[in-house]
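>>> here are the coordinates; sequence isn't available:
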């Protein structure tokens, strides 16, 4: 029996952003477990996104996608959008909500859908899904890649109560709720007083199981992706490196911090402004995901950002990092899921203070200098974090909420 799941996601391949990977990899691997995905997403083109077909390689060519496309709004639509943004910010952008809702209605008229999986943010996709799913009596699962925890500005702070009320009302009809970390699960469980299931991010095994045999010629510390979200601060790393250079412990010409990712220039300029060793920081800008993977494997060590105080925040990149065969340095300690993952996999260390970072960097530098720098976890350990395994978890949940079994 063919079982079909409708995946609703704002970002999806070939949009080369991190948030495209989770729905893209679920769509890629769900057929292995008896579920045929049909996708609703925005129409992504080279002119409207960081276009990167390699973001999820070898995704099925015959994948059925229904794409929404923004048209130029007329005056009344612009006015409506602004009114909604002020009075009902939880529904903003309203045009996306309505276009997605219409597309879901269209799909349900033309396809036999057994379940719906919607991944957020943007949070108004919950409304686009829940109303029509409830009306058609189709079980739906709400997946949270992020959750409201901190207000980024005063307007969000003032409107947080209405945002959370909106979320609670919409989720009452959800057959299940999933999220990416135990921290988020605890937050959502308290908020909604119901079981929240954790299906963490994963890595695509097609991209990551083969590590590089090339030994790094320079002690390069590599960060891939955006260095903006959560406002990470890596200045203590450069402070630590500077002190090690001044103490004669490492050679300046043999160390470098490399950033690969779109939109990092302003943040890096601010982060390392007027630093004596700012010349050691190199910003290479945006590159395709496959190139990011290659640079991860060629690195001496990999740099990650911790987010202390933001319970449950863990990006899919960290799972990609653990398969690269290189030690991970996370700054600062998050005392949460990232620290736990690095300890569990023995793939790296978290540091906060300049002194802690100095000790960690020097130890790794000495290993690199002696030709002994390696950190390749076992295949069995790595496979526990594959998106193939995550898709199996989602397929099992879909079987459960639909009663369709295997």
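Nice, I can see it. The shown structure was predicted, so the numbers you read here are calculated from the model rather than taken from an experiment.
>>> For the rest of this, base every contact and every neighbour count on C-alpha atoms.
Will do.
>>> In three-state terms, how would residue 362 be classified?
Following DSSP: H, G, I helix; E, B strand; the rest coil, residue 362 is assigned to helix.
>>> alright, now check it against this:
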């Protein structure tokens, strides 16, 4: 049996999609004769917490925890609300940022490179060097963001000459919010230099999207494999479908994810169709940016809007299965073409149709079409969005609104773990 050390920042009780990927890999790796050992922070400043996930950590998995210094915990003394938002990835547009937010973003981008978890690198490398000398493994895997985890891998690789796989759940310098960090030129150059060092220093790279692989292939010769996120076979209590024609977005809806044409299409339908106006419900579950809420109100949809905060993963699964239509919104810029939200795969097995809006040539468009789980539109396609919603509504009224997926099995967490285990065995 192969043995791997997995270095991650996110681990239960952390909530949100970042924790799911390696929690599930750890669950299934032993089935493929790979023993995982997990290294995570002991006192991490997680912006979202879901204590229920701790019950899903396999009992036979060894988890090593060491303290971490978190600057965000000090920043909360200055502005707890702004700190919570920024650490969650909710960055307002330039014109909507206050002085404190601008200051925090400048400090975050220029003093904490690659990220605010950089102070965990040195003590972790010191501890893990000794640990690995006494407890050998066949490979180490780092997963980021935060990309400080990858810098640990680079240093351990140089010290111990151990096989190292770097898993990128999101891009680094190409991710949308990177440009909002008010980077000085020298800071931007340092980010790019560190990114290049990681890409070239790893023995193998993993990305969660095809676009990110293509972007990395332009700047490194290191082999890259795409292993997307996926769905697990979760036990969810039976739910009853909403009586309303509910369109639900479940997960963070950041300020850049603001499809004004979708809101406009919904408003027009309420004006043109009396029954539609009676049946409609717009549900937003999770953190929502103020600009998004303002746009919805300006569109005249406040009457139909239901906003709910962060919910546990179990509750999120239940909401996915009870809603009539599931909304998936991505920021309308080229940099987000390779972002594949983890919730997409849970949406796909919910038996509910997906209505997605995003940029051109997005990876999510390819997956949705390939699996026949919904429809994808560009931000500008208001009339097309409107016509599709009306068709979904007609099916709702006829009692025939559901999805008809095909080929989902390859996106199961167990099957994806098989791909990871195969890579480990072939390369180590």
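Cool, the structure landed. Here the structure is a predicted model, which means the values were calculated and not measured.
>>> Hmm, residue 25 of structure 2 is touching residue 417, no?
Yes - in this structure, residue 25 of structure 2 is within contact of residue 417 by CA atoms under 8 Å, at 5.6 Å.
>>> quick one: which of these two has more around it?
residue 417 (26 against 18; other CA atoms under 10 Å).
>>> In contact with the aligned residue in structure 1 for the more buried one: list those residues for me.
Aligned by TM-score structural alignment, residue 417 of structure 2 pairs with residue 391 of structure 1. Contact partners of residue 391 of structure 1, counting by CA atoms under 8 Å, 6 or more residues apart in numbering, are 25-26, 29-30, 33.
>>> How far away from the center of its chain is the helix or strand hosting residue 391 of structure 1?
Secondary structure from DSSP states H and E places residue 391 of structure 1 in helix 387-402. The chain centroid and the centroid of helix 387-402 of structure 1 are separated by 19 Å under CA atoms, centre = their mean, to the nearest Å.
>>> Okay, buried residues for it please.
By 16 or more other CA atoms under 10 Å, the buried positions in helix 387-402 of structure 1 come out as 387-399, 401.
>>> quick one: what helix or strand has residue 269 of structure 1 in it?
helix 265-271.
>>> Quick check: that helix compared with structure 2, mean distance?
After superposition onto structure 2, helix 265-271 of structure 1 sits on average 3.7 Å from its aligned residues (mean CA distance after the TM-score superposition for structure 1).
>>> what element comes up after that helix heading to the C-terminus?
Downstream of helix 265-271 of structure 1, the first helix or strand assigned by DSSP H and E is strand 281-283.
>>> Output the residue interval of structure 2 matched by whichever helix or strand comes after that following strand.
Note on strand 281-283 of structure 1: by DSSP H and E, the next helix or strand toward the C-terminus is helix 289-298. Counting by TM-score structural alignment, helix 289-298 of structure 1 pairs with residues 313-322 of structure 2.
>>> post-alignment, that stretch versus structure 1, mean distance?
Looks like 0.5 Å for stretch 313-322 of structure 2 (mean CA distance after the TM-score superposition for structure 1).
>>> And the strands in structure 2?
For structure 2, strands defined by DSSP state E occupy the ranges 2-7, 34-41, 62-66, 139-144, 164-168, 204-207, 224-226, 245-250, 280-285, 305-308, 325-329, 354-358, 374-378.
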